[in-house]
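S.K.: need coordinates for the below:
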Amino acid sequence: MFPLLEVLKSLAQLSLAQLSLAQLFTATVIIVLSPILTDRIAAVRSILFSNYQDYFFPQLTMIIEESDGFSQNQLYAAARTYVGVLFSVSRKPRHFKCRRAIKGEKLVFDFVGEDFYQKKDIAREDSIIANFEGIKLEWKSRAKINEHNGETVSKYFELSFDKRHEKKVLEYYIPHLLARAEEIRKEERVPRLYSRGGSGLGEWLSINFEHPTTFEKLAMDPTLKRMLKDDLDRFVKRKDWYKKVGRAWKRGYLIYGPPGTGKSTLIAAMANFLKFDIYDVDISSINSDLDLRKILLSTSNGSIMVMEDIDCARLEKGGQQNKASSAKFTLSGLLNVIDGLWSNCGDERIIVFTTNHKDKLDPALFRRGRMDVHVHMSYCTIDGFKLLATNYLKIEDDHQLYRQIEVLLANVEVTPAEIAEELLNSSGSSDDVVLARLVEFFEQKLHVKAKAAELKERLKSADIDVDAEGLVKFLKQKKLENAKEKEVEQLLNSGDTDIDAEGFVKFIKQKKIEDAKAAEAK
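M.R.: Okay, here's the model as predicted:
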């Protein structure tokens, strides 16, 4: 505005005598204030232009917040998906984030967070422009920051557009955004695995869920597998039916069975089959029924909420909690979430409970409408074994050892996880060698089972009541007491607890006599 170089040149052409005091003062003011005036004039010019724009072309700004009270704002979730695509087709802002997920093929773009601008101490310039039927729409991502700890309190989008197009934006553009986001979700989106950050009740953190398991690769009963696929397929196609009969569009599954039978793997197959996100809920981090409701309402539609090992909560009837419980919410609170008023908040949702001990659960959980489908993941059968052999060994046809293996599997308890581990350890060997080793593995298990049955029968005939868990602990303790340090190490590594059954029974009898005498003397 006031070129400093020109002022200096003009002053240089004049002698000191020719300059009056007023001229010197004016020149000094111009030299000192020139940078400041330049910035101020630019700011004034920007304000005037903005006021001109607001007067002749008034703008509206729509705020789309991440959550709406308790629940997640579905419009925000759709906008996040939609804006992510805009980065690929529109001019990017001055600052933006770029990443590629593990095993991902495409680059993913996003707005830079508030913390970036705070650390850099620079103004935000991060809008992205969309065009819809000749209407210019400006998207911005913003967040509310806690001034005390600097953590993000909430996130929201700002959508700005000309006031003249308000009706068209609300009636046509927003529905277009929702429909387009749904198309993107179905066509391109990989399911995501969510988990609560911090203490378990913070913001949901997520990664791409790229588990390779499908129903086709799952080692479970073929009839049960087919039933489960049909049930899931029927559920997602019956939106209108649920609305017609006045029921919440949700479904509950109870998956139970011994450890290693594939309960978590089945959940992965369900998510891949439906293309649903998974919300992994840690029951030990839930401090109240209110926390449980918040977790449910913060999940998105088209998702699976998983609560593993639900028997560990040990909740009692009437809302009373067992003192030994690791969770702090009540049974009534849990039932209200899965089958009460709060269960109607959201659509197309699946709730999955898993447990190793179905008999420990309260029968109230089994009622229809709560856990609609009970899935028993049993020990491996011959059908499951053949599928594992196909997956690991590529054996498509029948094998001469299959008949022997079928007989062994009918008499021993072995999980798919155990068989898979044996197959992995035998990789590189021929099919015949691998299957022969598995036959030996099953025969060894059968031998251990027979020894345990023999010992149990001897104890029973001797009228000695010893629980199995206590017996195992006793045997290990006795071996530790009688073994040298080296033998102890070998015992712990091998898990060997083989003790002569007849001698053990005699020892127990003698022990009972000694205990009786001691009690009588006392």
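
S.K.: drop to CA atoms for contacts and neighbour counts, all remaining ones
M.R.: Fine.

S.K.: burial of residue 225, as a residue count?
M.R.: Counted with other Cα atoms under 10 Å, the neighbours of residue 225 add up to 17.

S.K.: residue 149 and residue 316, how far apart?
M.R.: Separation of residue 149 from residue 316 (Cα to Cα, to the nearest Å): 39 Å.

S.K.: so for the two, which residue has more residues nearby?
M.R.: A direct count of neighbours by other Cα under 10 Å for residue 149 and residue 316 places residue 316 higher, at 15 against 7.

S.K.: stretch 311-331 spans what distance, first to last residue?
M.R.: 11 Å.

S.K.: give me the residues contacting it.
M.R.: 283-289, 292, 332-333, 355-358, 360-362 (Cα atoms under 8 Å, 6 or more residues apart in numbering).

S.K.: next, the buried residues of that stretch.
M.R.: Across stretch 311-331, burial judged by 16 or more other Cα atoms under 10 Å covers 311-315, 321, 326-331.

S.K.: got the buried residues for the host helix or strand of residue 179?
M.R.: Using DSSP states H and E, residue 179 sits within helix 174-187. Of all the residues in helix 174-187, those buried under the rule 16+ other Cα under 10 Å are 177-178, 181, 185.

S.K.: for the comparison step, fold the sequence that follows:
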Amino acid sequence: MASLLKELPSMSTILSLYASISGLSMLIRTILNEMIPRGMRDLIAKNFSDFFATYFSSDFTFIIEDRWQAVENETFRAVEVYLPTKVGPSTKSLLIGTNDTNNIFAPPKPGVPVDVKVVDFFQGMHFEWTLCEKEAKKYYHRQKKFFELKCKSNYREQVMQSYLPYISKTAAAILNNRETLNICTYDNEDSTWESTVFKHPATFDTLAMDPDLKKFIIEDLDLFVQRKDYFQSVGRAWKRGYLLYGPPGTGKSTLVAAIANYLRFNIYDLQLQGVRNDAQLRRILTSTTNRSILLIEDIDCSTKSSRSRDRNKNPKEDHDDDDDEGSDQLDNKLSFDPGVTLSGLLNFIDGLWSSCGDERIIIFTTNYKEKLDPALLRPGRMDVHIYMGHCTPAAFRKLAFKYLGIKEHVLFKCIEDLIQSPVITPAEVAQHLMKRGEPQVALQSLIEFISMKEAEMVEKNEAKKDEQEVIKEEVGKQDEKQSKILTTSAYLT
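M.R.: Next up is the predicted model:
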């Protein structure tokens, strides 16, 4: 042992050798820097790095961000749905909660916390998932999320060809069989959609609507969801636009709820008044997901003018009404901000941006269809126009069965005769039927209410007729006076 230690070089010899090697390496680096251009050096360094990473590293990492270019990343969404089902004993922490505000006893659902590893196995392969966050661009005002998938480098092809498609199919099955739906509203501060559980009891079975109209809507929805290949073959985006119009209280919002429950689609409720400009509108709309309903209520209230771009009014009258803005600007701008245009909305629902998403229902509601610009009303934007009118006999019978539990009564004929004229809405009928538990009393009260409304309508029409007569008489006097002036002027001439 002692002889072996004597043969080892001394510390001073080792330091001297290290200094010689360091000096030589610095000399070689200086010569290379002088002789080889920077671009060539970077290429050589990259090739060496790739070589060592390929042959000496056995790990590979996939990055799946929440947005892909300008739209939501569907792969991220699929992983987000799939991964909570794979939380197991190896997961060190678990995110749980519920957004079901209607049921405080609802069991919490699992979620994946940030920076927590989730292990998954697929066809004998081992995978490690981690949800990460990082600062996003300033205009998002929120953290940007992404998943990291770590695996062996020789699994790369299987991940792309088998594993990720399997995740997408599994996530689609989970979404199709989901028990609860969400309704989402846009949070301008965080620049993201906020959701809560949507549990509206309305269905097509409970909907007080004309049976033929109800059948038409159901068949149209069924045909839409079954025709993906057809839409692709004719070169159209897979979407459908509905316009629900009619007086307040006729069940437009209830029909939206019934459609969502029937299709099992989430609802994105967009308030146009809160959108600042076209750029934000495009970002908001492209962040909605497939298999969803985009709801824009009271679209007529989002425009400065109810007049069409094809109006034939006197230009002078238009100028008098719109001193501050030109008529073209008036028709094309939305009321909440000069930067938001009607064309910005049209471009998403029927322009190039309409192709950014599949299997989407776009529903507009309005109380005054005549106020809408014709550009919004044409097919491709609002494909189906559904008039939600006053209560019909068939709708009344549906409401009577739902609220009173009766299918026939001696007073039904009287009520059906009274509601032939458009004097009462389904909401008013439902409100009266809810007030009384006894069918006889409830129906008698409803008859009195309808009769009172009809009398008020007659009185209002008479007053309006008298007002028109007065106006007509005043116009006649003005015309007669003007005629006398012209006659006198002609005589003097």
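
S.K.: quick one: TM-score?
M.R.: Once superposed, chain against chain, the TM-score is 0.75 (TM-score structural alignment, normalised by the length of structure 2); 397 aligned residues with a Cα RMSD of 2.6 Å.

S.K.: and the helix holding residue 179 of structure 1, which stretch of structure 2?
M.R.: The alignment of helix 174-187 of structure 1 onto structure 2 (TM-score structural alignment) covers residues 164-177.

S.K.: how far is that stretch from where the chain is centred?
M.R.: 21 Å (Cα atoms, centre = their mean, to the nearest Å).

S.K.: which residues touch it?
M.R.: Residues outside stretch 164-177 of structure 2 that contact it (Cα under 8 Å, 6+ apart): 75, 78-79, 81-82, 264.

S.K.: can you check stretch 182-198 of structure 2 too?
M.R.: For stretch 182-198 of structure 2, using Cα under 8 Å, 6+ apart, the contacting residues are 99-101, 139-142, 180-181, 266-270, 274, 284.

S.K.: go through the residues you listed and name the one nearest residue 292 of structure 2.
M.R.: Lowest distance from residue 292 of structure 2 to the contacts of stretch 182-198 of structure 2 (Cα to Cα) belongs to residue 266, with 4.9 Å.

S.K.: the closest one -> structure 1?
M.R.: Alignment note (TM-score structural alignment): residue 266 of structure 2 maps to residue 277 of structure 1.

S.K.: ok, that match touching residue 210?
M.R.: No - judged on Cα atoms under 8 Å, residue 277 of structure 1 makes no contact with residue 210 at a distance of 11.1 Å.

S.K.: anything in contact with each of the two?
M.R.: What both residue 277 of structure 1 and residue 210 touch, as defined by Cα under 8 Å, 6+ apart, is the set residue 191.

S.K.: more crowded one of the two?
M.R.: residue 277 (26 against 15).

S.K.: distance of that one relative to residue 312 of structure 1?
M.R.: On the measure of Cα to Cα, residue 277 of structure 1 and residue 312 of structure 1 end up 24 Å apart.

S.K.: can you check residue 454 of structure 1 too?
M.R.: 33 Å.

S.K.: what do you get for residue 255 of structure 1?
M.R.: 15 Å.

S.K.: so who does the counterpart of residue 109 of structure 1 in structure 2 touch?
M.R.: Taking TM-score structural alignment, residue 109 of structure 1 has residue 110 as its aligned residue in structure 2. Residues in contact with residue 110 of structure 2 (Cα under 8 Å, 6+ apart) are 84, 94-97.

S.K.: what helix or strand is residue 110 of structure 2 located in?
M.R.: Here residue 110 of structure 2 is assigned to strand 109-111, by DSSP H and E.

S.K.: how close does that strand sit to structure 1?
M.R.: By mean Cα distance after the TM-score superposition for structure 1, the fitted strand 109-111 of structure 2 averages 0.9 Å away from its aligned residues in structure 1.

S.K.: okay, the next helix or strand after that strand sits on what stretch of structure 1?
M.R.: Going down the chain from strand 109-111 of structure 2, the next helix or strand is strand 117-122, by DSSP H and E. Under TM-score structural alignment, strand 117-122 of structure 2 corresponds to residues 127-132 of structure 1.

S.K.: check the offset of the helix or strand just after the helix holding residue 179 of structure 1 from the chain's centre.
M.R.: Sequence-wise, the next helix or strand downstream of helix 174-187 of structure 1 (DSSP H and E) is strand 192-196. Centroid displacement of strand 192-196 of structure 1 relative to its chain, using Cα atoms, centre = their mean, is 2 Å.

S.K.: again with stretch 167-184 of structure 2
M.R.: 16 Å.

S.K.: next: stretch 183-200 of structure 1.
M.R.: Centroid separation between stretch 183-200 of structure 1 and its chain, computed with Cα atoms, centre = their mean, is 7 Å.

S.K.: same check on stretch 506-513 of structure 1?
M.R.: Between the centre of stretch 506-513 of structure 1 and the centre of its host chain there is 53 Å, according to Cα atoms, centre = their mean.

S.K.: what's the answer for stretch 49-63 of structure 1, then?
M.R.: With Cα atoms, centre = their mean, you get 42 Å for stretch 49-63 of structure 1.

S.K.: buried stuff in it?
M.R.: Using 16+ other Cα under 10 Å as the test for burial, stretch 49-63 of structure 1 gives 60-61.

S.K.: mind checking the SS state of residue 220 of structure 1?
M.R.: Using DSSP: H, G, I helix; E, B strand; the rest coil as the criterion, the local structure at residue 220 of structure 1 reads coil.

S.K.: strands of the stretch 151-300 of structure 2, start to end?
M.R.: 181-187, 192-198, 239-245, 266-269, 292-296 (DSSP state E, counting those that start in this stretch).

S.K.: just put those in a markdown table and tack on distance to residue 228 of structure 2.
M.R.: Shown next, in a markdown table, are the strands of the stretch 151-300 of structure 2 (distance: least, Cα to Cα, whole Å):
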| stretch | distance to residue 228 of structure 2 |
| --- | --- |
| strand 181-187 | 23 |
| strand 192-198 | 27 |
| strand 239-245 | 9 |
| strand 266-269 | 19 |
| strand 292-296 | 15 |
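
S.K.: tell me which of those lies nearest to residue 134 of structure 2.
M.R.: strand 192-198 (15.6 Å).

S.K.: angle of that closest one against strand 181-187?
M.R.: Angle of strand 192-198 of structure 2 versus strand 181-187, following axes from the mean of the first three to the mean of the last three Cα atoms, to 10 degrees, is 150 degrees.
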